[in-house]
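*Asks:* here is the input, now give the coordinates:
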Amino acid sequence: MVRLAFKMKLHKGYEEEYRKRHAVLWPELQLLLKDTGITGYSIFLDESTLDLFGVLTVPDGQALDKLPDQPVMKKWWAYMKDIMDTNVDNSPVSIPLKEVFYLP
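*Replies:* Okay, the predicted model is just below:
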């Protein structure tokens, strides 16, 4: 299992909207993430900077490489692009973070 962490940026004033959209995460997106092997997926918000911090566990980090090609993933990114920093393909600007400490 591989634990991965990353950060993204939320636009000012969209904190509650971000929470709302994730509270009703589409079943087909949930299924895709679970079928990819993702477990323990959490996203935290630093309210002072609007940085989003995500962490997840996946059996094989390369399995995530297939997600951008999935129609439901593209649809989710298009749905979220108005409230966070995104790339040209609507995917969130996501900066990988290096683990420096872990206490199992």
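*Asks:* when you work out contacts or count neighbours from here on, use the C-alpha atoms and nothing else.
*Replies:* Will do.
*Asks:* in the chain, which spans are helices?
*Replies:* With DSSP state H applied, the chain shows helices at 15-23, 27-35, 71-80, listed in chain order.
*Asks:* to check against the first, give me the structure of this:
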Amino acid sequence: MIQKAFKMKLFAGQEEEYKRRHDSIWPELAQTLKEHGAHTYLIFHDKESNYLFAYIEMEGVEMWDKVAKTEICKKWWDHMKDIMETNPDNSPISIELSKVFNLK
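*Replies:* Predicted coordinates for the structure are as follows:
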């Protein structure tokens, strides 16, 4: 299992819309994530910087990469591109974070 953490950035004033869209995440997208081995997926918002902090536990990097190739994921990216910073393919600009501590 892998643990990934990354940050993304919302456009100003889009915090409530981002939350609204995730509160009603498409069942097909949630199922795709689970079928690809996602166990825990958390996203937090930093109000001062408008950055999102995301953390996911998943079966492996290969499965994470496969999710990004699904049509439902691409459709979700297209749905979200108007409220956050994205790449030319509409995927969110995400900056991977390195783990520096783990309390066991």
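*Asks:* wait, which of the helices of the first structure is closest to Val2 of the first structure?
*Replies:* For these, distance to Val2 of the first structure was read as Cα to Cα. The smallest value, 14.7 Å, belongs to helix 27-35.
*Asks:* quick one on the thing from earlier: so for Val100 of the first structure, which of the helices of the first structure sits nearest?
*Replies:* Nearest of these (Cα to Cα): helix 27-35, 25.8 Å.
*Asks:* about what we covered before: make TSV from the helices of the first structure and add distance to Glu47 of the first structure and mean neighbour count to it.
*Replies:* TSV is the format used below for the helices of the first structure (distance: least, Cα to Cα, whole Å; neighbours: other Cα atoms under 10 Å):
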stretch	distance to Glu47 of the first structure	mean neighbour count
helix 15-23	8	12
helix 27-35	26	13
helix 71-80	18	16
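*Asks:* now these in TSV, with distance to Asp60 of the first structure?
*Replies:* Converted to TSV, those look like this (distance: least, Cα to Cα, whole Å):
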stretch	distance to Asp60 of the first structure
helix 15-23	24
helix 27-35	12
helix 71-80	19
